[in-house]
Every structure is written in C-alpha cells, then in structure tokens.
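Undergrad: Okay, here's the prediction I keep looking at, along with the sequence it came from:
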Amino acid sequence: MSERIREKLNILADAAKYDVSCSSSGGTRKNDNKGLGNSHASGICHTYTEDGRCVSLLKILLTNHCIYDCAFCVSRKSNDIQRAAFTVEEVVSLTINFYRRNFIEGLFLSSGIFKNADFTMERLLKVVKKLRLEERFNGYIHLKTIPGASEELIRQAGLYADRMSINLEMPTESGLKLLAPEKNHEDVKRPLGLIQNQIIQFNDEKKIIKNTPKFVPAGQSTQMVIGATPETDKDIMHTADAFYKKFSLKRVYYSGYIPISYDHRLPLIGTQPPLIRENRLYQTDWLMRFYGFHVNELLNDANPHLDIDIDPKLSWALRNLQFFPIDINVAAYRMILRIPGIGVSSAKKIMQARKFGKLRIDQLKKIGVAYNRAKHFIKCADTPYQIKDYQATQIKTFILAECQGKYSKIDVQQLILF
C-alpha cells in the first residue's frame, strides 16, 4: 500500500467512524506488537448477522469533501480539516486486497456530497458494480444512499448492495432545520419509500420468476443524532416508531452527539456523548420491536423522558404495578415478556417448561430468568411474598441496591418502613 493511499485511508476511515449504522464495535484497543488483532486499525469495524456471527467490515468514506455545512458533522464544508477522496479503483483495490488477506468480510461505504447528489451516488454505484461484476466479490456490502439522488441510481444500487441506509440526521424537521438548514426529511423519506416499494416488488416477482435478482436483501436502516437538539425521548422514539411502520426498517440507530467543533447552535455537553441516554433509547427500541410494547406505553406526555437509573422495561413495570404480580404458570406469553428480568428466550422456555408442571423458583433460575429482578413482579409455585406488600419506590431501591452490591437484611428492614 502506497503512502498516499495509507494517508487517505487514515483520513477517510477516521471521518467514517461517526456513522454508527453499521453496528461498529467502537473498540479502541491497540496492538502493542505482543498480541493478536487490532480493533483500532483504520477502517475496520464489526457488525453482526442474524445468526450471531461477527463480521468485520472495511468502513470508509469515498470522500470527506461536502457541499453542506451541517453544524454537527465533522466533514462540514466550513470545518478546517484534512480533505481527501478515493478514486473508484482505489476503493475496489482496498476492498479486494483486505478481503484476500482475511482482514475483512465486507464493505461499508459512505461519502460526503461533492458537486451534487447524483455525481456522488454515481461514484458509489460504480464502486459496487465494479466489485460485483468485475471482481466477482460476493461479500457483504452496506451502501449509504445519498439524499436527493435520482431514483434510477438508487434502484441500480439496490441490485448490488446487501443493505442500504440513509441518515435522518435529526429526530424532527425543526431540529434538522436548526443545524442543517439546507436539508429536509423529505429527501430522506423519498429514497426510503422507493427502496421499500422495490423490495416488495422484487419479492412478489420472485414468487413467480425463480431467477429474479435480489434487491437490498438485508433491508434498510437509518440513523439519528441524539442530544444535539432539544427533542425529548418521546419525540425521538415516536419518530423511530413512525419510520419502522412506514418504511419497514431493519434498524434505527441512535448516535449520541459528539462535540466536534464550536457552533452557537450546539449544546455544551463536554467531550463525552450521552452514552447512557443512547443505551436507554436502544433498550426502548428493542422493547417496541421484540417485546410487544407500544411507544405510548413507554413514553408519553406524562413521561416524556426515559429514566436514566433503570431500564425502560423496569420503569414501565413500576408505573403499572396494577398488572402485577403475574402468575408465571398461567399468564399469556405477551404478559410474561413484560416482566422485568425475563427476556424473549427465557419467556419461550417458560411456555414450554410449564406444560410439564408448575414452575418453581429454582427452575426459573435454571431457565435463565434474572430472578432477583423478576421476583418483585411474579408469582410461581413457591413465591414467598406478594408484590402488593411494596411500593414502586421501594422496589426500585431494592433493585438498585442489589445492582450496586449493597443489598442486606438491614437495608430491607429499613426500606419496608418507608
């Protein structure tokens, strides 16, 4: 690898790290030449397949030149940074050479917008076409859609990419106009709708024509920056819920705002992104997609923000003690899923195991239930007490104390007096 290519790789891989929609591991562990591997290597990130395999990707921008001046973006045109651009041939060569050396199994390719959307999208398309048709590369490719690109270019790209994504940037139109007045959400919705319709069309054709080509087989996703604008958690998750329903997205990613450069429109939050809030949003997202919760149950006008101290499932349970305790031996699957400390896998095992007899505490622990948390919300064959004996604040304090390793009989006796 030439020094010039290495320099470009360092610049454009570093600029790409702020895009979290490829499930980057976020690792910073360096190799001191005494071990194996290097999670800090330029451009290498990780994503996970549906069957749990970890896949390494080359994660780069085609260029960090950009015609837009989005206040939150490191590649904004007014930012004084090193600029670089790969040629189509250089990206193809890097991908193939890294793959042959077993460094990567796929490519995540995004780009700043230079000249205009179509000019940029054409070059992204040339990269994936060259990889697929000339190099016969069959690894995973995640391609970023450029807002404002023509429908024909997006359709063609969908025939060669495994997944496509386009960043919503801010949760609301007002937030986007504040920090990126040249952009709007409609330029994001149009390609999302186009790709969704094409996926449906190709799937329908495949039922009739066996050799119908694949079109974005891994689906599409989007990303929102969290904390740069004053939206509540309720605003964020209502936007995510609407996009899941309207565009059948595989994922919505939540990226905690990282202060990159000073701008009077941006909040002063120090140097660390709001990681706890980001984590709570992902947990809420999971509850909506896999646990049967409606967004209004978790976030509403009375509760517009997530509890930082506890996860959203536990927070919901403490606000709705009227539904508890739930009898683990007779309750419906959807209600068992709502019990704190019980995940999807454990809920399925409970449904199967109780066919052979009533479940007891020791059996629940063997199944994988986090019993120290779940015990406050369930009844089973040998439950020692009822949830009605405690208030929500007491239960929350019990659980937090257990998590901190400070749970004792004295604590319990004192808390019962509250």
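TA: Cool, got the structure.
Undergrad: When you work out contacts or count neighbours from here on, use the C-alpha atoms and nothing else.
TA: Will do.
Undergrad: number of nearby residues for residue 414?
TA: Look at residue 414: counted by other Cα atoms under 10 Å, it has 9 neighbours.
Undergrad: next structured bit after the longest helix that the chain contains?
TA: For the chain, the helix with the greatest residue count under DSSP state H is helix 186-206. As assigned by DSSP states H and E, the chain's next helix or strand after helix 186-206 is strand 220-226.
Undergrad: Give me the next element, helix or strand, following that following strand.
TA: Going down the chain from strand 220-226, the next helix or strand is helix 233-247, by DSSP H and E.
Undergrad: From the contact counts, what lies against that following helix?
TA: Helix 233-247 sits against helix 186-206, strand 251-256, helix 275-290, helix 295-298, with contacts defined as 3 or more Cα pairs under 8 Å, 6 or more residues apart in numbering; DSSP states H and E.
Undergrad: second one coming, line it up with the first:
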Amino acid sequence: MDFERIKEKLNILADAAKYDVSCSSSGSKRSNKNKGLGDSSGMGICHTYTEDGRCVSLLKILLTNHCIFDCAYCVTRKSNDIKRAAFKVQEVVDLTINFYRRNYIEGLFLSSGIFKNADYTMERLIAVAKKLREEENFNGYIHLKSIPGASDELMREAGLYADRLSVNIEIPTEKGLKLLAPDKDRKDFIKPMEKVKNEIIQYKSEKKLLKKVPLYAPAGQSTQMIVGATGETDAEIMYTSAHFYKNFNLKRVYYSGYIPISYDHRLPSIGTDVPLLRENRLYQTDWLMRFYGFDVRELLNREHPNLDSDIDPKLSWALRNLDQFPVDINRADMRMLLRIPGLGVKSVHKIMNARKFRKLNWENLKAIGVSLNRAKYFLICDSKNYETKDRTSAQLKSLILQQSSSKFSKLHSSQLNLFDNINALPV
C-alpha cells in the first residue's frame, strides 16, 4: 500500500466531506456478535456529544470528489479547479478498520461525488459497507449517503448493510434547484427516499413475525438542505421540512448555512455571520415541530414568513399569541405547558408528575429546575405573587431582551473577575 498516496487522498476527501453536516447515529442499535469488531448503540457520532457528555466520532470521507455535475453551490463541482482523488473500495475498508483498532473512530460516514452515473457510484458505496459487515465482521455504525437516481434494487441492498441512509435534497425548493443545479431532477431525490421509507416499513412488519429477518436501516433516513444560497423564506424551508417529516418518516432534517466556496454569478454574497444565526433559528423551529407539538403553520405563515433574529421561535410565537397566556401550571395540559417560553420537555414532565401530589408554587418550580427568568411572564401557579399579563407584546419582548442582556453582562463580568483571581494566584 502506498501510504503517502493514501494520506494525500485522505486529506483531500476528508476535507471535501466537511460540508455535509447530516451525520448522526441516533436511533441505531447493532450488537456485537461472534467476536466481531465494534458495536453501534444508538449514540451520536461525528464529533458530537452524548447526553452523558461523552464525545464520539467517526471517519467522515468522500469516496471520490470527482463529479459529473456542475452544481453552483458545491465545492466538488466539475468546473472547479481543485485536486481530485478517489478511494478504492478496499482502501476505505482498511482505513475504517485501522482507525477503529486505534480507537480513533466508532463508525463510518461515507458520501461521494458522482462519477459515471448514480448506480455505478452507489454500487461502490454499498461494496464498502458489505465488505465491512461480511468480511471484517464490523458492527460499528455505518451511514451511507444515497446517490440520487440510484435504482430501487441498490437502495434495498444499501439498507441491509447501513445503519442510516440519507439523500440530500440540497436546495429547499424545486425552483432553487433548477437555478443552481439545472442538471439535477427533484424526482431523483424523491425516488430513493420513497424506496427506503417503504423498505423500513416492510422490514419492521416482517420482523414482528420472523425474528431472523435482518435489520434494515435501523437508524432510519435523514436529509440535508443548503439555506441561504437561494431566496427562499424561512417558511418555505420549514414547510419543505414538514413535508418530508410527514411523508417520508425522516429521523432528521439538517440545515447547512450557505458558505461561499466558489464564485458563480447565480450565488449571493453572504457575510460569515448570517448562516450560523439562521441555522440556529431553523434548528430551534425544527425542534419545536418534532418535540413540542407545534404545527409549522403556527410558527411561520404568510404574516410571519421569516424567523426573528433577536428572539427564539417559541418566544416569538408566545408574544404573538398573548391571548393564550398566562397558563395555569397546575391545570394546563401537556400541550399548553410545552408552549410556555422557558419550559423544556424534561421540566414539563417533572411538573406533570409533581402536581399529582400538591399544587405547585414558585419555590416548587425553582426546585424542579424551571428557568423562571422568562417563564414567569407566561404562567401562574399556587402563589399570590406572580407577573400579570398587562404588558403588551412589545413591552414584554423589550423587558426579556433587557434582562437577557443584563444576565449576559453579569456573567461576562464574573468570568473576568475569575480570570483576574486566577492570574493573582501564585504559580
């Protein structure tokens, strides 16, 4: 093996893979059998953190950065003057096993540019996963990027070896895709997603009847879209997400703020601070849809097509719907408790359990761990002293932002004092 050449390929293809953010192993459970290598136990991977604070990682690379397409937003577009490289199937297998043995990784995230055609590329991705499972007896996490336009037969086979499959829809709307990637067809993204959804349903049904039915993509499928490269509103982006969650049973939709990586007259010039803030607000909205019971139309609509930049979407919704507040913490159902700004899912469950035994007051809520700095303006409890709702939306927003700013200033000041004290310590 030419180690220098492999190292060069790794540098090129790992760097090219960094723009793909949709890698997480949550939801998969693949136990180690017959003294094989590794296991996948449903924890987050790719330099993310588990609930217990543990950082886990995976080998995240492209099979190749050669591509037959010329998408304006993509660093691997065929017209870009960049170094090109391609791994052989066995090289990826060897890298994965060697990195795993050295405890560098817990799994593999494998994507690819498209060379020749979709089926040819997908066959090679599957070959890597198949060799790892069958020849190396590898039970660690494997996430394969599905190639748009790949055949149903290949998508079915891919799910038998991978824990998660994902197809990037890339641009939120069809008109945006036609503008920046005119060679691509939206139907080619939908077809493999539909196939994976149906296969997951079928295998789960068969698994209930026959224990020996193999796992099929146990961590489900996800997708990713670039935001900010075209002129979609936040409403258009999140309506697209809601559509895919509902119709394709996706585990996650990932949002990648557009970063200018190549010049094209069709692309906007965007400051470096814009994508990250917008990403954050979109993820918060996504979270509210998936875990807090919000309908996307409540958060974004014709009157409110874009998310506020200065406040989170839950607070924004509450300020637009003050007629639904204050909420009685001792009487309200879970749906309404989840809509109180400052209350998370865990806090709501604690409140539901605690109020079975007594009426809750401010001290009880503090003991539960409720952050009252904003929640107090939207709820009442078993206490005489509570904030009334005689303020307007604008007044409440100004007050909350002012308190948040003051809290940040105090925190910053205390950190400076801490550093001063550290510098004063003898060494």
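TA: Now that the structure is in, tell me what you want to look at. Predicted model, so just to flag it, every value in this text is computed and none were measured.
Undergrad: before we move on, the earlier item: and the helices and strands packed on helix 233-247 of structure 1, which is most packed in?
TA: strand 251-256 (a mean of 23; mean count of other Cα atoms under 10 Å).
Undergrad: Please compute how far that one lies from its chain's middle.
TA: 4 Å (Cα atoms, centre = their mean, to the nearest Å).
Undergrad: That one aligns to what range in structure 2?
TA: Per TM-score structural alignment, the counterpart of strand 251-256 of structure 1 in structure 2 is residues 252-257.
Undergrad: The matching stretch vs structure 1, average distance?
TA: Here the mean offset of stretch 252-257 of structure 2 against structure 1 after fitting is 0.2 Å, by mean Cα distance after the TM-score superposition for structure 1.
Undergrad: What about residue 266 of structure 1, how many residues nearby?
TA: Residue 266 of structure 1 has 18 nearby residues by other Cα under 10 Å.
Undergrad: Reduced to three states, what does it come out as?
TA: With DSSP: H, G, I helix; E, B strand; the rest coil as the basis, residue 266 of structure 1 sits in coil.
Undergrad: was I right about it contacting residue 229?
TA: Yes. Counting by Cα atoms under 8 Å, residue 266 of structure 1 does reach residue 229; the two are 7.3 Å apart.
Undergrad: residues in contact with the match of strand 251-256 of structure 1?
TA: 20-22, 221-228, 241, 245, 275-276, 278-279, 282-283 (Cα atoms under 8 Å, 6 or more residues apart in numbering).
Undergrad: so how far is residue 109 of structure 2 from the most centrally placed residue in structure 2?
TA: Centroid-nearest residue in structure 2, with Cα atoms, centre = their mean: residue 254, separated by 4.1 Å. Distance, residue 254 of structure 2 to residue 109 of structure 2, using Cα to Cα, to the nearest Å: 15 Å.
Undergrad: Could you list which residues are in contact with residue 186 of structure 2?
TA: Counted by Cα under 8 Å, 6+ apart, residue 186 of structure 2 has contacts 169, 174, 177.
Undergrad: Ok, residue 306 of structure 2 next?
TA: By Cα under 8 Å, 6+ apart, the neighbours of residue 306 of structure 2 are 233-235, 300.
Undergrad: do residue 237 of structure 2 as well
TA: So residue 237 of structure 2 contacts 172-173, 227 (Cα under 8 Å, 6+ apart).
Undergrad: And it, how far from residue 271 of structure 2?
TA: Distance, residue 237 of structure 2 to residue 271 of structure 2, by Cα to Cα: 20 Å.
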